[in-house]
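Trainee: sequence unknown, structure follows:
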């Protein structure tokens, strides 16, 4: 899938992954890849700046934890992030439905 398409929807994807529970960056990247059946194999350089932006916007919170003997930043949705995810899901479904309507079924 084109990087531009993912970039425009990365916040929604990250919020959705974090709705399953707190996770550190590597687990978030792995979940995106697994849940998309390999379509979203994103680099750390793409995901971490987006997570930092979500944190700056108050949608994600993070803490340092020791996981498997390594110190890692663990991210979780804030209350505002939960609300934003719900709103973005509604918007995405409306947009997706409109795209499907335009594309229709193959002739």
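Mentor: Okay, I see it. Small disclaimer: the values here were computed from a predicted structure and weren't measured.
Trainee: from here on, just use CA atoms for contacts and neighbour counts.
Mentor: OK.
Trainee: where is the longest helix in the chain?
Mentor: Longest helix of the chain, by residue count under DSSP state H: helix 79-103.
Trainee: and here's the other structure:
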């Protein structure tokens, strides 16, 4: 089944991964793609938006003569992740209830 993922949920997914460790752009895209079908061209605008909203910061590290731009979650990003996680949990529980037919009239 293919499900369209909202930008808020995609933001939360990226922030969730960054809450564990810093990633450079390509590696982060690869990690997200393990769980969600998303293109590289989708990921970089997400990262720019997260940075412009103060949810992540960046730093560069040299690698084989070039720089890799790493992304790090901020405290604001951690708080936003908690908010998204709570919303997702409530939504998921509601959908699970309906899928089980566990509704009360």
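Mentor: Received the coordinates, thanks. Keep in mind it's a predicted model, so treat the numbers as computed, not measured.
Trainee: average distance between the longest helix of structure 1 and structure 2?
Mentor: Relative to the matching residues in structure 2, helix 79-103 of structure 1 has an average distance of 0.8 Å after the fit, by mean Cα distance after the TM-score superposition for structure 1.
Trainee: point to the residue nearest the middle of structure 1.
Mentor: Centroid check for structure 1 by Cα atoms, centre = their mean gives residue 14 as the closest residue, at 1.3 Å.
Trainee: tell me who's in contact with the counterpart of that residue in structure 2.
Mentor: When structure 2 is aligned by TM-score structural alignment, the residue opposite residue 14 of structure 1 is residue 14. Residues in contact with residue 14 of structure 2 (Cα atoms under 8 Å, 6 or more residues apart in numbering) are 28, 32.
Trainee: gap between residue 14 of structure 2 and residue 101 of structure 2?
Mentor: In this view, residue 14 of structure 2 and residue 101 of structure 2 are 32 Å apart by Cα to Cα, to the nearest Å.
Trainee: now swap in residue 53 of structure 2 and tell me
Mentor: As judged by Cα to Cα, residue 53 of structure 2 and residue 101 of structure 2 stand 40 Å apart.
Trainee: neighbour count for the two, which is higher?
Mentor: More neighbours surround residue 53 than the other of residue 53 of structure 2 and residue 101, with 12 against 9 (other Cα atoms under 10 Å).
Trainee: counterpart of that one over in structure 1?
Mentor: Under the alignment (TM-score structural alignment), residue 53 of structure 2 maps onto residue 57 of structure 1.
Trainee: give me the aligned partner of residue 74 of structure 2 over in structure 1.
Mentor: That one, residue 74 of structure 2, aligns with residue 78 by TM-score structural alignment.
Trainee: is it true that that match touches residue 61?
Mentor: Yes. Counting by Cα atoms under 8 Å, residue 61 is a contact partner of residue 78 of structure 1 at 5.9 Å.
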